[in-house]
Structure formats: structure tokens, C-alpha cells
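1. sequence plus predicted model, see below.
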Amino acid sequence: MIEECRIVTQDGLSLGATLFSPKGPPKAGVIINSATAVKQGYYAEFAKFLAKNGYLVVTYDYRGIGKSAVANQRDSRLSMSAWGEYDLATVIDWSTSQYKTLTWHCVGHSVGGQIIGFADNNTQLASVYCVSSQSGYWGHWGLRQRPKILFAWFAMIPLLSNILGQVPGLFLGGESLPAGVARQWAYWGRHKDYIVDQRGRPVRDGFSRLECNMKFLYIDDDIDFAPLQAVKALKAFYCNANTEIQIVNAKAVDTKPIGHFGFFKARYEDSLWRDTLGWLNAAA
């Protein structure tokens, strides 16, 4: 069964969420954190797969995205850190209070693996599975990819944010990104420690708080968005968790590129998704 709902954050924003329920009693719950500028609907087939295999799954849109859009793209409450501090934290609170008997896990795609460190209740998660999650510091990219990411962090995103109040989805390959979210993202990307405060000091308390099992999936043809060095850098943020990196040889899985977004396509149900299911089953 698929049910849409609204969840209100502590600072008063309404998030659009979707609940995917299994036919029988769920064995555990899974929260899916989207990538930057990607609507929750992108993960629907994967959520259905998990529900078919006994999990209660929650997808949601971050503030300013999709069904959680706001009228004012310059709203001061819109930031990337707020995606974790308020949005994810609220979804965790809602999930654990509505379904108290379940253990809850998280699957994070790209930034979805970063924002976990901002949720003050992240220890409620029994395990975390990160797909192509990374530190966005430009120095982690290879020489061929650096000009593009340097242009994004130092020029394109700051300029468009200031002029338009957003970064149009045309430039991101997804949804438009509100100015406050985009500016903070680019600011982080310019700093070697990536997730930092306004004074440039590393933000790590919420990351070091996690002690659960975490898997980081690195897909070896994802050179534009999540190179191995960037994945390793984010893994190091979670210094007290039981972390591991699994390297996926894309050519061994499919003749088509997988890249940064391919994992969540239904054609990987019998390959990549089965591996994820096995890991979640062991954690559950």
C-alpha cells in the first residue's frame, strides 16, 4: 500500500512524504534520503522493492524540493544543513513515534548520506546504507573533472543564487535549488573540510555520534559526482561508526553506465538491489 502524508518540521515547514507498506507486518523501517535536487518519486521503485520484501519505507522531499516546495525561494529557513537538522530529524521522530516497535534504518543517496550528521536524533537509526555519498570538496576530484566542479562552486552556483534566488534545475539535472541551499552547498565545496560552519570550522559532532553499521557504496564509473577519494573522505566523518566501502565494478553489473543515478533504476532489482536487501536483512 502507498500512502501520501504531510509531516511538519519543528520550524514550521510542511514536508511531503510517502509511506510504502508491506502486505504483512513489517520487519523493520527504512527512511530514504534523496540526492540534491532530486524528488522523492525517483526512489519509488526501490521503495516498492523494499516494501515487497517486508520493509515499511518512508520517502520524503527536503524543504524547497518537490512536494515540500515553498513560495519564497529566498526563505531564510532553506539551507542544506536544515535538510538534516530539521527535515531528516523530523522524519526520524515521526517514523519512530508512529511505529514504535520497529527498528529504523536509512538509505542515503549522495547528499542523503551527508545530512545524517545534522540530525540530533540520528542515533535512532540502527544502520545506514549510503549510495554514492561523498564529501564535495573539489580537491577530491581528478584533474579532468576539477574545472567543472570549480566552476560550479566558485562561479555558477553563487552567481545564479544571487541573481535568480535559486539555481534552475536545468543546471543541476534535477529540481531547482533554493538560493540558501545552493549557496551553503557551494560554500562547503570550496572548503577542504567540506561541511563547515560560517567561520570555516569543521562540523563533526553529529557525525561522530553515530556508532551503528554503515556501508558506503562506491560505483566505479561515477567519476563526475562521487569519486572514490570523495567517498572515503565522507566515510571518515563517521569516525565512531562501523564503516565499510563496497566498490561496484559497473561493467561487471551492466553494459550500460550506472554512474551517480543509475543504482535506483528498476533494472538493478536482481543485482544491486538484492545486495542491498541482504545487507539490510542482516542489520535488521
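-> Structure received. Everything numeric here is computed off the predicted structure, so don't read it as measured data. Numbering: from 1, shown residues only.
2. drop to CA atoms for contacts and neighbour counts, all remaining ones
-> OK.
3. give me the element Gly29 is part of.
-> Using DSSP states H and E, Gly29 sits in strand 28-33.
4. for that strand, packing partners?
-> Here strand 28-33 touches strand 55-60, strand 104-109, going by 3 or more Cα pairs under 8 Å, 6 or more residues apart in numbering; DSSP states H and E.
5. correct me if wrong: Gln40 contacts Phe46.
-> No. Using Cα atoms under 8 Å as the test, Gln40 is too far from Phe46 to be in contact (10.8 Å).
6. of those two, who's got more company?
-> Gln40 (23 against 20; other Cα atoms under 10 Å).
7. ok, the residue lying closest to Asn53 once chain neighbours are set aside to Gly112 distance?
-> Of all residues beyond its chain neighbours, the one nearest Asn53 is Pro22 (7.3 Å), with distances taken as Cα to Cα, 6 or more residues apart in numbering. Distance of Pro22 to Gly112, given as Cα to Cα, to the nearest Å: 24 Å.
8. who has more neighbours out of these two?
-> A count of neighbours by other Cα under 10 Å puts Gly112 above the other of Pro22 and Gly112, at 25 against 20.
9. which SS class is that one?
-> Classification of Gly112 using DSSP: H, G, I helix; E, B strand; the rest coil returns helix.
10. here comes the other one, which I'd like you to weigh against the first:
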Amino acid sequence: MRNNATPITFERISIPVAAGGTIAGTLRMPDGDPHAAVVVHPATAVAERLYTGFSEYLAENGFAVVTYDFRGTGASGSPKANRRLRMRDWMDQDVPATAAWMRGRFPDLPHLAVGHSLGAHAMALNNGLEELRGFVGVASHAGVTKAIEDPRERFRVGLILSFLGPLTGRLLGAVPGRKLGLGEDMPGGAMLEWSGWSKKPNYFFDDPSMDAVRRTAQVKTDALVIGFTDDLWATPGQIDAIFSHLVNASVERRTYSPDDAGLAAIGHMGFFRRGAREKLWPEVLTWLNDKAGASP
């Protein structure tokens, strides 16, 4: 299918997951042959459409790019039908499945990834890294409610994660994320796991079943980790709470302010909106191109 607004093509794709269900996504391609492949792994309760402009930009610059919805969100199945899916299932199953699909589709290209929040958690936990030359983590942090510095935001998030989210998740099997101002509707199982981690001082590192310290220490893939000064959730300390554990990987940290991007605000979502195209996206494009040209 042809996208008339930009010199790229796109097609809808369906990716099977071994544990059950399918992932709905979009593959965008440049006019000519791509020189590298990128998967954009989404954040919790964030619809694939947020990543449209950014993925088009990468495709315009020669990348094959996949965006998608986690199972039980957006176009990848209803939350109720996937009520038992947990956050770890997205990280341990959806992210590797999508990365494997991309490798199968483009076996001869260099492979890279961009992860937003949870999407980068998955890679920090050593998921989806096979044959990957590097990944970018955007606004990816330990979601500890008590660590939110702004008192109003801390109260709002605490109300959702400690009360409203778990209550609706248990009663309905799904969480009405749109009505709660949280994002997309999501499976109850994912909310319950998120709620539990949000109360722990070290997030999922305090969950023995995640084995997170060992898994993060296994990561050897280069990473670029980006944060924003006006992000109320992904503060520098909460980003470090995840990525300081990548003790065997080369991790580059960058922090941008809205002024750096010529914007009034960036926050937790703004990097992927089109206003960041002129100032911030080229920085990531350069890093991805450098890694694509590097030796595996």
C-alpha cells in the first residue's frame, strides 16, 4: 500500500506469538532498498499510532521499520480476551517475537531497535537482542510511584496504580485506560503486575521471579538512553535505576530539555510526536546509522 504523504510504502502485518495470540503491526519501507531494520517497541498502554511519525521519518531515511501494539492492546486483541497477560509476557514474549519476525523478513540487514519505556525495559532484561547492533531507550524508567517528585502527579498515579487500576482489572478483567487517562485499555493481569512493581523500592528488581539483576548483567548490546528534563516519571534517578544494571554493556546517556527541541514541553510522550522531528529525531537517526554501519 502506498502512503502518498511521504516517499515510503507501508503494509499491515500479523506476527504470531508462540505462547498464543498474534501481534498486529505496520512495516514501513523506503522507496529503495533499506540499509538497516528497526523495531520500535512500545510503552505500556500506548497505541501504535504514537510512533507513526517517527517510523515514517526513519523509513524516509532508509530504514525498514516495524511498529506494533502489544497483545491485548490496540489492534492486537481485546484486553478482556487477554486478561491474564502480564507486563512480563509483553517483555518476554511479544518483544522477542517481533524482533524474530524482523530478522526473518530482513536476514541480510543490520538490526537495531528503539524502545519506549516498557519497550526498553524488555531489552534491558535481555529480550529481543539477538543480532542487534544497538538499541535506543526513550523515557524508560523504574515506575516507582513514591519516586515521582511532583506531588499532584504522584497522587494521580498512585490512585490509578494502587486503587482504580487493580479494582477494574479484577472486576472487569480489563482496565479502561482511556477513561482513567492512562492511555489505551489494557489487560487486568498487566495492571496487577504493574501495580505490584510500582510499590517496590527497586521496581521489578525486587521481584525475585524476574531475576532482573542477572538478566541485565547479561546484556552486551550498545545502548543510547534518552531522558527529558520535564518528564515527571522518567527522572534521571529512575532511568538509572534500570540502566545502571547494564554493567557489561556500553550505555550512553543523553538528557534533553524542551528548549533543546524548540518545544514548550516534551514529557513522557513528546519525543515521538512530530514536533521533535527537527531537533531530536536527527540525533537518534545519526546514532542508529552509526551502529548500522558498525561491525556486528
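-> Nice, I can see it. Remember, it's a predicted structure, so these values are computed and weren't measured experimentally.
11. returning to what we had before: mean deviation of the strand holding Gly29 of structure 1 from structure 2?
-> Between strand 28-33 of structure 1 and the aligned residues of structure 2, the post-superposition mean distance stands at 0.5 Å (mean Cα distance after the TM-score superposition for structure 1).
12. ok, the residue mapped onto Gln184 of structure 1 from structure 2 - contacts?
-> Aligned by TM-score structural alignment, Gln184 of structure 1 pairs with Glu193 of structure 2. By Cα atoms under 8 Å, 6 or more residues apart in numbering, Glu193 of structure 2 lies in contact with Arg86, Met87.
13. how far apart are whichever strand or helix holds Glu193 of structure 2 and its match in structure 1?
-> Using DSSP H and E, Glu193 of structure 2 sits within helix 188-198. Mean deviation of helix 188-198 of structure 2 from its aligned counterpart in structure 1 after superposition (mean Cα distance after the TM-score superposition for structure 1): 0.8 Å.
14. in that helix, what's buried?
-> Gly188, Gly189, Ala190, Met191, Leu192, Glu193, Trp194, Ser195, Gly196, Trp197, Ser198 (16 or more other Cα atoms under 10 Å).
15. and if you look at stretch 134-152 of structure 2?
-> Buried, per 16+ other Cα under 10 Å, within stretch 134-152 of structure 2: 134-148.
16. coming back round to it: what range does the strand holding Gly29 of structure 1 cover in structure 2?
-> The aligned range for strand 28-33 of structure 1 is 36-41, by TM-score structural alignment.
17. sorry, back to before: and among the helices and strands packed on strand 28-33 of structure 1, the most buried is which?
-> strand 55-60 (a mean of 28; mean count of other Cα atoms under 10 Å).
18. by contact count, what packs against that one?
-> Secondary elements touching strand 55-60 of structure 1 (3+ Cα pairs under 8 Å, 6+ apart): strand 14-20, strand 28-33, helix 44-52.
19. let's see it at 6 Å
-> Contacting strand 55-60 of structure 1 under the criterion 3 or more Cα pairs under 6 Å, 6 or more residues apart in numbering; DSSP states H and E are the following elements: strand 14-20, strand 28-33.
20. out of those, which is closest to Gln73 of structure 1?
-> strand 14-20 (14.8 Å; Cα to Cα).
21. what does the closest one rub up against?
-> With contacts defined as Cα atoms under 6 Å, 6 or more residues apart in numbering, strand 14-20 of structure 1 is touched by 1-8, 56-61, 67-68.
22. what range in structure 1 does stretch 56-76 of structure 2 sit on?
-> Counting by TM-score structural alignment, stretch 56-76 of structure 2 corresponds to residues 48-68.
23. distance from the matching stretch to the middle of the chain?
-> Offset of stretch 48-68 of structure 1 from its chain centre (Cα atoms, centre = their mean, to the nearest Å): 12 Å.
24. now swap in stretch 199-211 of structure 2 and tell me
-> Worked out by Cα atoms, centre = their mean, stretch 199-211 of structure 2 lies 19 Å from the chain centre.
25. which residues touch it?
-> Contacts for stretch 199-211 of structure 2 (Cα under 6 Å, 6+ apart): Ala142, Trp197, Ala212.
26. let's go with 10 Å and repeat that
-> Applying Cα atoms under 10 Å, 6 or more residues apart in numbering, the contact partners of stretch 199-211 of structure 2 are 88, 121, 125, 141-147, 158, 161-162, 193-198, 212-214, 216, 238, 241-242, 245.
27. buried residues in it?
-> Buried residues in stretch 199-211 of structure 2 (16+ other Cα under 10 Å): Lys199, Lys200, Pro201, Asn202, Tyr203, Phe204, Phe205.
28. and these as a markdown table, adding secondary structure and distance to Arg254 of structure 2?
-> Converted to a markdown table, these look like this (DSSP: H, G, I helix; E, B strand; the rest coil; distance: Cα to Cα, whole Å):
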| residue | secondary structure | distance to Arg254 of structure 2 |
| --- | --- | --- |
| Lys199 | coil | 27 |
| Lys200 | coil | 26 |
| Pro201 | coil | 24 |
| Asn202 | coil | 22 |
| Tyr203 | helix | 22 |
| Phe204 | helix | 24 |
| Phe205 | helix | 23 |
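29. can you give me the strands in the stretch 101-250 of structure 1?
-> 104-109, 125-131, 166-167, 177-178, 213-219, 242-248 (DSSP state E, counting those that start in this stretch).
30. where in structure 2 does the last one fall?
-> The reference is to strand 242-248 of structure 1. Under TM-score structural alignment, the match for strand 242-248 of structure 1 is residues 250-256.
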